[in-house]
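*Asks:* quick check, what structure comes out for this input:
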Amino acid sequence: MKLVVLGLSLSSSWGNGHATTYRALLAAFAARGHDILFLERNVPWYASARDLKHPDYCHLAFYEDLDGLSAWRDAIADADAVMVGSYVPDGIAVGSFVQEHARGITAFYDIDTPVTLAALEKGDCAYLSSELIPGYDIYLSFTGGPTLSLLENRYGSPAARSLYCSVDVHAYMPLDVPVRWDLSYLGTYSDDRQPTLERLLIEPARARPDLRFVVAGPQYPDHIVWPDNVERIAHLPPAQHAAFYSASRYTLNVTRADMIASGWSPSVRLFEAAACGTPIISDIWAGIEAMFKPGAEILLAHDGGEVIAALDQDGTRMGEAGRKRVLGAHGAEHRAAELEAYLQEANPRARPVPQPKISETINRTGAHDS
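*Replies:* Purely as a prediction, here's the structure:
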């Protein structure tokens, strides 16, 4: 099928997790035989930090403004499916344009569902309105569980479906690099994540000066006082993520407050770290047990004391178990198959594309564990 995606960014991973999510999903979707056009708003902060200019799995094009989007009217009208993502600049106007001109399936892909719903409740969501939701044939949500019923029953979505983030298992795998840190964290600064980062990483770092810690990601305020044993990396391109996780004895997962409240909202970093075989220490939220088995595939921590206790243990077996879980359920191939099924469900006239089983695809490319 022909798929047009209007997303926040494919070209730049600077300060956002959308790019890596789109890259993994769309590469796997293209591998299933589909044609993809990605339309990205040309904004200065991404234009100056592009780390993917010519993807080999889709056509990437830029538009300057809403008037510039009109040049792509025919492509949108002719597509079998058009997907608009969360946080797209002028997303309400973009969504209205798509719903007016698309003749195929229309979908909203929400990589920030709890944040979106909180903003809708306040009436200040910049990229989606309550009136637009019923006009999308499918609401694809990073959040599952009870939120899907909420989207259908309160907001009138014809079909709300979970499409969790995923990982490119060919790009994220264990690497033979020296171990540099006892505990790492990779994530852009967020006010609502910072207290958890303080509790689960900074406080343990102060308590254990003999251990090594690292926080990678942009936008952290200058006023934060980092312990001497916490290294800072301002930006880490996706190409360096696997080496980063492989150099970590453990890594930390921290979830935004809105996503904890909604539950069932796994971060893409969760799957990327696990794919690298790095044992994960995570904060706690409803639904995480559906992603990984606590105590066997992931460690859940309430406080810094539990983190320190974990760091005094060997997490190798937990890391291996987490990686096995990702290869079996959370690879980009799995999400691409789900996306295809959702679009087929909404458009029964579309012809399915025969494909080998996901496990066969992974095994053939040598990405399985021995």
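
*Asks:* hey, let's count contacts and neighbours off CA atoms from now on
*Replies:* Fine.

*Asks:* who are the neighbours in contact with the most centrally placed residue in the chain?
*Replies:* The chain has Val268 as the residue nearest its centroid, 3.7 Å off, counting by C-alpha atoms, centre = their mean. Going by C-alpha atoms under 8 Å, 6 or more residues apart in numbering, Val268 touches Gly17, Thr21, Cys165, Ser166, Val167.

*Asks:* from what I see, the last one and Gly331 are in contact.
*Replies:* Yes. Using C-alpha atoms under 8 Å, Val167 is in contact with Gly331, at 5.0 Å.

*Asks:* can you pull the buried residues of stretch 160-175?
*Replies:* Within stretch 160-175, the residues that qualify as buried are 160-169, 171-174, counting by 16 or more other C-alpha atoms under 10 Å.

*Asks:* circling back to that earlier point, and the residue nearest to the centre of the chain, how close does it get to Ala275?
*Replies:* Distance of Val268 to Ala275, computed by C-alpha to C-alpha, to the nearest Å: 11 Å.

*Asks:* related to what we said a few turns ago, what's the separation between the residue nearest to the centre of the chain and Gly331?
*Replies:* 11 Å.

*Asks:* those strands in the protein, which residues are they?
*Replies:* Remark: strands assigned in the chain by DSSP state E are 2-7, 35-41, 59-63, 81-85, 105-110, 138-141, 160-162, 181-186, 213-216, 230-233, 248-253, 280-282, 299-300.

*Asks:* can I get the ones you listed in a markdown table including distance to Trp264?
*Replies:* Converted to a markdown table, the strands of the chain look like this (distance: least, C-alpha to C-alpha, whole Å):
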| stretch | distance to Trp264 |
| --- | --- |
| strand 2-7 | 22 |
| strand 35-41 | 27 |
| strand 59-63 | 31 |
| strand 81-85 | 19 |
| strand 105-110 | 14 |
| strand 138-141 | 10 |
| strand 160-162 | 9 |
| strand 181-186 | 20 |
| strand 213-216 | 25 |
| strand 230-233 | 29 |
| strand 248-253 | 14 |
| strand 280-282 | 14 |
| strand 299-300 | 15 |
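
*Asks:* to compare against the first, here's another:
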Amino acid sequence: MKNQLKIAFYGSSLVSAYWNGAATYYRGIIKELNRLGHQVTFYEPDAYERQQHRDIPDPEWATVVVYENNEESAQQVLAQAATADIVIKASGVGVFDELLEAEVLKRRQPHQLVIFWDVDAPATLERMTNNPEDPFRALVPQYDMILTYGGGQPVIDAYTEFGASRCIPIYNALDPETHYPVPEEEKFKCDLAFLGNRLPDREARVEEFFLKAAAQLPEQTFKIGGSGWGDKHMPSNIEYIGHVYTKEHNAFNCTPKAVLNISRDSMAKMGFSPATRVFEAAGAGACIITDYWIGIDFFFEPGKEILVAGSGDEVTEILSKLSAEEASAIGAAAKERVLKSHTYAHRALEADKLFKAHFELTNSASV
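*Replies:* This next block holds a predicted model:
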């Protein structure tokens, strides 16, 4: 079994977080896999203006191949995976997903490990449950394994029911070289900040946990960042600051007294699905207030390392009592916890063990 594996990874984008919340997850995992000796080529389409909103140049720790947004180009990059040891198709590429999901299996070489890496498992599972004709249902059992961005036992059980041979969560984490405390920036100063794109299955929860709290605390200041909120009616003490580039995330997390995490409906329902931004904010030493979801205490100690609210009224109650000193202590405790237990180096080791165990098992079976 060779220690250096060639990995072909088909995802949304590695170089742009524009309309692409999984970008920092991909970066964290892939950078650490490279440190373990693996060579990753990341294939991403030129779609959704992501290339015009790049956050990083092509990194040293991965080869990035940007292909044109058409089927011919997709087929061309699929052919390039023939020499890879591992072929990974991530969910939510955004264009030609059905094609990519089917073709990585059709083109599988005898020596290859083929993985579906689901960065939005609750949504994928809900889609398959609601549509018996969903073409991905028939493909699930054909993948060597399903890796997920989170979801715990509920996601494992659900994927197993769809015939997955193996389903293993590889949770979000912190890249301490990217997210860390920095000096405060005036433009992000407020009592509570929220960062997240406007998505249909998040908007109602933003109204409950953020807008409602702002309306109940007119003397406090609130800021919301992310794409799509420009025409949303909000209380006058909320300032919309637009898309926040990843290079600004540390200041965005460090500067407010507290930052709010709001899960999407499907993630909250499934549980065990902390958003990437939770770990990013913790790494920057932010005091995090999160909406409730099952499994929070698997990652943080509520009350000491994170504050948990079950409703907008509870966010209001927390904010009305939260001192700057208490917020600072909670942020420091969260930072200590993620550095100890929840970095991408931890997650990459988990993935590395899975990869190597598969090849060792395959090799022993062929002897």
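
*Asks:* can you calculate the TM-score here?
*Replies:* With the length set by TM-score structural alignment, normalised by the length of structure 2, the two chains reach a TM-score of 0.89; 348 aligned residues with a C-alpha RMSD of 2.0 Å.

*Asks:* mind listing the shared neighbours of Val268 and Ala275 of structure 1?
*Replies:* Joint contacts of Val268 of structure 1 and Ala275 (C-alpha under 8 Å, 6+ apart) are Val167.

*Asks:* circling back: select, out of the strands of structure 1, the one closest to Arg325 of structure 1.
*Replies:* Nearest to Arg325 of structure 1, of all the strands of structure 1, is strand 280-282, at 12.8 Å by C-alpha to C-alpha.

*Asks:* buried residues in stretch 323-337 of structure 1?
*Replies:* Counting neighbours by 16+ other C-alpha under 10 Å, one finds that the buried residues in stretch 323-337 of structure 1 are 323-327, 330-337.

*Asks:* okay, that stretch sits on what stretch of structure 2?
*Replies:* Under TM-score structural alignment, the alignment places stretch 323-337 of structure 1 onto residues 335-349 of structure 2.

*Asks:* cool, stretch 28-36 of structure 1 as well?
*Replies:* Counting by TM-score structural alignment, stretch 28-36 of structure 1 pairs with residues 32-40 of structure 2.

*Asks:* same thing with stretch 201-213 of structure 1?
*Replies:* Using TM-score structural alignment, stretch 201-213 of structure 1 pairs with 210-222 in structure 2.

*Asks:* what's next to the matching stretch, contact-wise?
*Replies:* The contact list for stretch 210-222 of structure 2, computed with C-alpha under 8 Å, 6+ apart, reads 190-194, 234-235, 237-239, 260, 312-313, 315-316, 320.

*Asks:* in ChimeraX, select just the buried ones from these.
*Replies:* One line in ChimeraX is enough to select the buried members of those, burial here meaning 16+ other C-alpha under 10 Å:
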select :190,191,192,193,194,234,235,237,238,239,260,312,313,315,316
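
*Asks:* end to end, how far does the match of stretch 28-36 of structure 1 reach?
*Replies:* 11 Å.

*Asks:* buried residues in that stretch?
*Replies:* For stretch 32-40 of structure 2, the neighbour count (16+ other C-alpha under 10 Å) marks Glu32, Leu33, Asn34, Leu36, His38, Gln39, Val40 as buried.

*Asks:* quick one: that stretch to chain centroid distance?
*Replies:* Stretch 32-40 of structure 2 sits 19 Å away from the centroid of its parent chain (C-alpha atoms, centre = their mean, to the nearest Å).

*Asks:* same thing with stretch 41-55 of structure 1?
*Replies:* Relative to its parent chain, stretch 41-55 of structure 1 has a centroid offset of 18 Å by C-alpha atoms, centre = their mean.

*Asks:* excluding its backbone neighbours, what's nearest the aligned partner of Pro279 of structure 1 in structure 2?
*Replies:* Structural alignment (TM-score structural alignment) places Pro279 of structure 1 against Cys287 in structure 2. Distances taken as C-alpha to C-alpha, 6 or more residues apart in numbering put Gly331 closest to Cys287 of structure 2, at 4.2 Å, once the chain neighbours are dropped.

*Asks:* ok, residues contacting stretch 74-92 of structure 1?
*Replies:* Contacts for stretch 74-92 of structure 1 (C-alpha under 8 Å, 6+ apart): 1-8, 41, 66, 94-95, 98, 101-112, 116, 126-129, 132, 343.

*Asks:* ugh, typo on my part, it should be stretch 245-255 of structure 2
*Replies:* 17, 55, 179-186, 188-190, 193, 259, 280-281, 284-286.

*Asks:* tell me which stretches of the stretch 251-367 of structure 2 form helices.
*Replies:* Using DSSP state H, counting those that start in this stretch, the helices assigned to the stretch 251-367 of structure 2 run over residues 265-270, 276-283, 296-299, 312-321, 324-341, 344-366.
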